[in-house]
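**Q** structure of the sequence below:
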Amino acid sequence: MVAFGTSAPELFVSVKAAFNGVPDLAIGNVVGSNIANIGLILGLVAMIMPIPTRNRTVWFDWTIMIVATVLLMFFAYNGTIGFLEGIVFLVSLGLYLIWSVFKARRKSQSSEEVFLSADISIWKALFWVLVSVVGLYYGAEWLVRGATTLALSWGVSDRIIGISVVAFGTSVPELATSMMALYRKENDISVGNIIGSNIFNIWAVLGVTAVISPLQVNDKEMLSQDLLISIGFAVLLLLFMLPLSRGVLSRWKGAILFLLYILYIYILFA
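**A** Now for the predicted structure:
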């Protein structure tokens, strides 16, 4: 649920970009957000305070994240992510969610306790959801319009703007959520939020976007470079979490992730 909420900006921005005829911005937003989530967000959080990663279920979620990324590469290879590919993404997401809920219920009843202790009424919650949706709609409109203007004025491609500027903007909720989770010592949410958000970005965001409006992959560097770098960051994250029974994302590991992200952004604009 946390990952779904923090991925909402990516969904609105990608759908808006697709409707505005800038599909590279839509796909770049997702791929760039996935890279930023690991390199920038986890890197910064780990540099502030080491993150214990001792939940063995992270391995399964990490595997799903890799599967989702490879599936995206496969579907994008022919230059189009169409309606059928979007349906496959959404069905895959549904199966993943069903498994996650089943796993959580078997593990404990802690989630039930959280709902019972909620101190906000259903009407107030619905009100804030409605306000947030309206804000996301207009925020996506302004962000896509501003990003397209930046691409034209800087003389760079929509892909680069999507991967850098737009992806950073839509990744801010992940940063805020991870920092708050770390402050409350809910370390599983901190790492799980990032991995879950990356899964949602591909299967939910691109799935919904492709069903509504097919996405053309115009910039081939998205396949030959950016998606491979996304997988590279994911592999590095797994190596840094080993052994899963007592792993820790220490400050020096966070610094490496962060510096690699800065280097990647520098190379994009170089």
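
**Q** when you work out contacts or count neighbours from here on, use the C-alpha atoms and nothing else.
**A** OK.

**Q** which element follows the longest helix along the chain toward the C-terminus?
**A** Selection of the longest helix in the chain by residue count, based on DSSP state H, yields helix 122-154. Heading C-terminal from helix 122-154, the first helix or strand you meet, by DSSP states H and E, is helix 158-161.

**Q** for Ser157, grab the count of nearby residues.
**A** 15 (other CA atoms under 10 Å).

**Q** need the contact list for it.
**A** Ser157 is in contact with Ala151, counting by CA atoms under 8 Å, 6 or more residues apart in numbering.

**Q** nearest residue to Gly82 other than its sequence neighbours?
**A** Pro214 (4.4 Å; CA to CA, 6 or more residues apart in numbering).

**Q** for stretch 17-31, the distance to its chain's centre please.
**A** Relative to the chain's own centre, stretch 17-31 is displaced by 15 Å; criterion: CA atoms, centre = their mean, to the nearest Å.

**Q** which residues touch that stretch?
**A** Outside of stretch 17-31, the residues within contact range by CA under 8 Å, 6+ apart are 10, 13-15, 144, 158-164, 166-167, 170, 201-202, 205-206, 209, 213-219, 222, 226-227, 230.

**Q** what about 7 Å?
**A** Residues from elsewhere that reach stretch 17-31 (CA atoms under 7 Å, 6 or more residues apart in numbering): 10, 13-14, 144, 158-159, 161-163, 166-167, 201-202, 213, 215-219, 227.

**Q** compare with the first, here's sequence two:
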Amino acid sequence: MLVEIGMLIVGLFILIVGGDLLVRGASSIALRSHISPLVVGLTIVAFGTSAPELLISIKAALDGSPDMTMGNVVGSNICNLGLVLGITAIIGPIKVQADSIKIDWPVTMGSSLLLYFVVKEDVAMIKTYEGIIFLILLIGYTVFIIRKSRRETKAKMGLEEADVDVPAPSRSLWKDIFRIALGCLGLYFGAEWFVGGAKSMATSLGVSERVIGITVLALGTSLPELVTAIVASVKKETDLALGNLMGSNIFNILSILGITSIIQDIHVSKQIIHHDMVAMLIVTLILLPMMLYKRSVGRISGAILLVLYVVYTYTVII
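**A** Below you'll find the predicted structure:
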């Protein structure tokens, strides 16, 4: 068991480092090519930070472990809104931006419902053409967000740029290329070790790959978001936390499952459809009244979300 745990920890570390190197290298090249930091932040950075989850999902699907693929995505979405948002709100109330109510939540709920009805009506499978539809929807959503952000930024600052967290460009093109290559290698080998350790752990513990995907993989890939959210909450800089978490959920469904299903049809077990996806829909639905009440997700709401996550995880494990 120690070997499997070691593979998980090392694999996750290499995945995170690989994703960071990929983001820095690609962002630097894009900025040097005079692409707006706003566009870089909403495309390259967003994609790069989800690259570990994407590689894990593709690796699991190709290895014949679709429950790990679906468990990773669905479990991560529940973890984002239950564990991460819950802990963040308990540390300090989170202000709800107007866009979170008007745009982020409807798209998050719509993406979740789309996934549910696709697998429920289509013999429990996400096929290639459905993955293409997911990606088209993601591109449309991203273009909409970029245009909206540009308009708002111009109105506020008279500039095209926005205050987004984008790594500064380096002075050397070859350094950027080296970062991208090293990042891709890190993502590949990190996914190999992380998924391999998870499958070995499932065998050793005698539990299903679905359980490992929803608990170990989902929690592991959500750790960066958890750490970032906790630090932001302690610094009382949580204004964008809610939108970022819902954006991550949208990206998980439309991008990760979209790309993975284009490479390999994803079979979905009945347990994931009738238990885990329903839990994801419930947590997302419950979030709306919390957001509308006083336009703030407070400590009581955070405690409710955290309890729901703990109860859900308990029902998965037993």
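
**Q** in helices, which of the contacts of stretch 17-31 of the first structure fall?
**A** 10, 13-14, 144, 158-159, 161, 167, 227.

**Q** what residue in the second structure is paired with the residue nearest to Gly82 of the first structure?
**A** Aligned counterpart of Pro214 of the first structure in the second structure: Asp265 (TM-score structural alignment).

**Q** dump the residue contacts of that match.
**A** Asp265 of the second structure touches 125-128, counting by CA under 7 Å, 6+ apart.

**Q** count of residues packed around Gly169 of the first structure?
**A** The tally of other residues near Gly169 of the first structure (other CA under 10 Å) stands at 15.

**Q** that one maps to what in the second structure?
**A** In the second structure, Gly169 of the first structure lands on Gly220 (TM-score structural alignment).

**Q** could you measure the residue nearest the centre of the first structure against Ala46 of the first structure, distance?
**A** When CA atoms, centre = their mean is applied to the first structure, the residue found nearest the centroid is Asn198 (3.4 Å). Per CA to CA, to the nearest Å, Asn198 of the first structure is found 18 Å from Ala46 of the first structure.

**Q** contacting residues around stretch 171-181 of the first structure?
**A** In contact with stretch 171-181 of the first structure (CA under 7 Å, 6+ apart) are residues 6, 33, 37, 41, 45, 187, 189-190, 194.

**Q** okay, those in CSV with neighbour count next?
**A** Formatted as CSV, the contacts of stretch 171-181 of the first structure follow (neighbours: other CA atoms under 10 Å):
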residue, neighbour count
Thr6, 24
Ser33, 32
Asn37, 28
Ile41, 31
Val45, 23
Asn187, 21
Ile189, 19
Ser190, 27
Ile194, 27
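
**Q** quick check, nearest of those to Phe115 of the first structure?
**A** Ile189 (16.7 Å; CA to CA).

**Q** just give me the match in the second structure for that closest one.
**A** Under the alignment (TM-score structural alignment), Ile189 of the first structure maps onto Leu240.

**Q** excluding its backbone neighbours, what's nearest its match?
**A** Nearest to Leu240 of the second structure is Gln97, by CA to CA, 6+ apart, at 7.8 Å.

**Q** give me the number of residues near that neighbour?
**A** 17.

**Q** need the helices for the stretch 1-150 of the second structure, in chain order.
**A** Using DSSP state H, counting those that start in this stretch, the helices of the stretch 1-150 of the second structure run over 2-32, 37-40, 46-49, 51-62, 66-79, 85-91, 98-99, 105-121, 128-157.
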